[in-house]
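K.L.:
Build me a model from this:
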Amino acid sequence: MGRQREQLAFDHRLRQISGSAIRKAMAEHGSDIKRMRACLLSAGYVATDEDIVAAWFYGASPYATSWRALPSNNLELLARLLGDPGPPWVPGTVIHGHWKATLVDPDDGNGDRLLELADDVLAAMGWTIGDTLDVKRLPGGGLRMRKIGTT
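P.N.:
Here you go, the predicted model:
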């Protein structure tokens, strides 16, 4: 049995670089991205290529727009990817995956249910109490939620 891998995601709310710049870097620096992914994997982490690129740009500066060379040593590369100060990673299950929650009966007799969201989920999504969320049911039975307003 393989060891458990932790999914990481770059906190894109802090990203100051355009999606087109990220896509360009992904096209031009595939071998660097592959090496960064391998370094993260060796330490028990997985991340998408887009998140790796965004984090690498952010590690240079939140406003970086040019690709910086990778260190030649993999341990130094890993330290830059995960180090402090380093890119703002969050648990990937919050951003790119799924989480499970339980519907709670508020015991008010009307049959409604409440969905309680954990504080780390709220923080990672940039949501606060009082925000208005749009909720859509997915074909597999899951829900997709997005913020549509603040009260």
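
K.L.:
Only C-alpha atoms from now on, for both contacts and neighbour counts.
P.N.:
Will do.

K.L.:
Summarise which helices and strands the particular helix or strand that has residue 124 in it is packed against.
P.N.:
Element membership of residue 124 [criterion: DSSP states H and E] is helix 119-125. On a contact count with 3 or more C-alpha pairs under 8 Å, 6 or more residues apart in numbering; DSSP states H and E, helix 119-125 meets helix 92-95.

K.L.:
what helices or strands is the helix or strand just after the helix it packs on leaning on?
P.N.:
Sequence order places strand 103-104 as the next helix or strand after helix 92-95, per DSSP H and E. In terms of contacts (3+ C-alpha pairs under 8 Å, 6+ apart), strand 103-104 is packed against strand 114-115.

K.L.:
now the strands: where do they sit in this structure?
P.N.:
Assigned by DSSP state E, the chain shows strands spanning 6-10, 45-46, 89-91, 103-104, 114-115, 131-137, 143-150.

K.L.:
Could you check how far the nearest residue to residue 40 once chain neighbours are set aside is from residue 8?
P.N.:
Distances taken as C-alpha to C-alpha, 6 or more residues apart in numbering put residue 46 closest to residue 40, at 6.2 Å, once the chain neighbours are dropped. Counting by C-alpha to C-alpha, to the nearest Å, the gap from residue 46 to residue 8 is 6 Å.

K.L.:
Would you mind telling me which of these two has the busier surroundings?
P.N.:
residue 8 (22 against 19; other C-alpha atoms under 10 Å).

K.L.:
so what's the nearest residue to the more buried one once chain neighbours are set aside up against?
P.N.:
Spatial nearest neighbour of residue 8, chain neighbours left out: residue 92 (4.3 Å); criterion: C-alpha to C-alpha, 6+ apart. Shown in contact with residue 92 (C-alpha atoms under 8 Å, 6 or more residues apart in numbering): 6-9, 47.

K.L.:
next up, for comparison:
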Amino acid sequence: MAIVHEGCLTCPRCREYVIEIDPGDFPDGPPEDGESPTPCGECAPHVEADKTAALRTIVADWEICQDSFGDDISPDMLPVVITVPATSRDEAIQAAAEKLQTHYGSSVDHLYRTDIETGEWFGNDAGDFEPLLRICAVFVGEPELDDLDEISEVIR
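P.N.:
From the prediction side, this is the model:
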């Protein structure tokens, strides 16, 4: 929930109302959407990092995993290829996990699961989850993909 401060604009990244309106910047009044053209002090370093981020493409295959009954299964699914902007491998894996969660949601028919959490896609550092996907390769830059539906599922 956004913190509202009278006379402030929202940060374009965190959406909090923390940036004071400078009347010199807006002689005709504040923008209609109430959003500042610049990020707040907390988000500015992250925005700079986003600008220096390179595209990272993760190629991953499905692990043997447990279904909702606890039985081991080998999903009959194509490998996935996910491209995300990131400044590091770990950041790319986290962004890819979030993109997978958005793409598939918490329910994947072939895995016989309806309760998948973001940390399960590649596992997490805390070791709370067994990974659903095994990373086969991480490419930095803009690789040209031979986007054939028969060989992989490209998630954009």
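
K.L.:
Quick TM-score on the pair, please.
P.N.:
Scored by TM-score structural alignment, normalised by the length of structure 1, the superposition of the two chains gives a TM-score of 0.25; 74 aligned residues with a C-alpha RMSD of 5.8 Å.

K.L.:
Can you tell me which of the strands of structure 1 is most buried?
P.N.:
Mean neighbours per residue, mean count of other C-alpha atoms under 10 Å, is largest over these for strand 6-10, with a mean of 22.

K.L.:
Quickly note the distance from residue 136 of structure 2 to residue 8 of structure 2.
P.N.:
For residue 136 of structure 2, the distance to residue 8 of structure 2 (C-alpha to C-alpha) stands at 47 Å.

K.L.:
between the two, which one's more packed in?
P.N.:
Higher neighbour count among residue 136 of structure 2 and residue 8: residue 8, with 18 against 10, using other C-alpha under 10 Å.

K.L.:
ok, the more buried one - contacts?
P.N.:
Contacts for residue 8 of structure 2 (C-alpha under 8 Å, 6+ apart) come out as 17-21.

K.L.:
And the furthest pair within those residues?
P.N.:
17 and 21 (10.3 Å; C-alpha to C-alpha).

K.L.:
joint contacts of these two?
P.N.:
Common neighbours of residue 17 of structure 2 and residue 21 (criterion: C-alpha under 8 Å, 6+ apart): 8-9.

K.L.:
Compare the two (neighbour count), which wins?
P.N.:
Remark: of residue 17 of structure 2 and residue 21, residue 17 carries more neighbours, 21 against 18, as counted by other C-alpha under 10 Å.

K.L.:
buried residues in the longest helix seen in structure 2?
P.N.:
Criterion DSSP state H: the longest helix present in structure 2 is helix 89-104. Neighbour counts using 16 or more other C-alpha atoms under 10 Å place 92-101 of helix 89-104 of structure 2 among the buried residues.

K.L.:
For it, name the packing helices and strands.
P.N.:
strand 54-62, strand 80-86, strand 153-155.

K.L.:
Dump these into JSON lines; add mean neighbour count as well.
P.N.:
Shown next, in JSON lines, are those (neighbours: other C-alpha atoms under 10 Å):
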{"stretch": "strand 54-62", "mean neighbour count": "20"}
{"stretch": "strand 80-86", "mean neighbour count": "21"}
{"stretch": "strand 153-155", "mean neighbour count": "15"}
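
K.L.:
Show me what secondary structure element comes after the longest helix of structure 2.
P.N.:
Downstream of helix 89-104 of structure 2 (by DSSP H and E), the next one is strand 133-140.

K.L.:
quick one on the thing from earlier: and the helices and strands packed on helix 89-104 of structure 2: which comes nearest residue 46 of structure 2?
P.N.:
So among these, strand 80-86 is nearest, using C-alpha to C-alpha, at 10.9 Å.

K.L.:
Can you list the helices and strands that the closest one packs against?
P.N.:
Counting contacts by 3+ C-alpha pairs under 8 Å, 6+ apart, strand 80-86 of structure 2 is packed against strand 54-62, helix 89-104, strand 153-155.

K.L.:
Let me have the ones you listed in JSON lines, adding distance to residue 46 of structure 2 as columns.
P.N.:
Below are these laid out as JSON lines (distance: least, C-alpha to C-alpha, whole Å):
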{"stretch": "strand 54-62", "distance to residue 46 of structure 2": "14"}
{"stretch": "helix 89-104", "distance to residue 46 of structure 2": "12"}
{"stretch": "strand 153-155", "distance to residue 46 of structure 2": "24"}
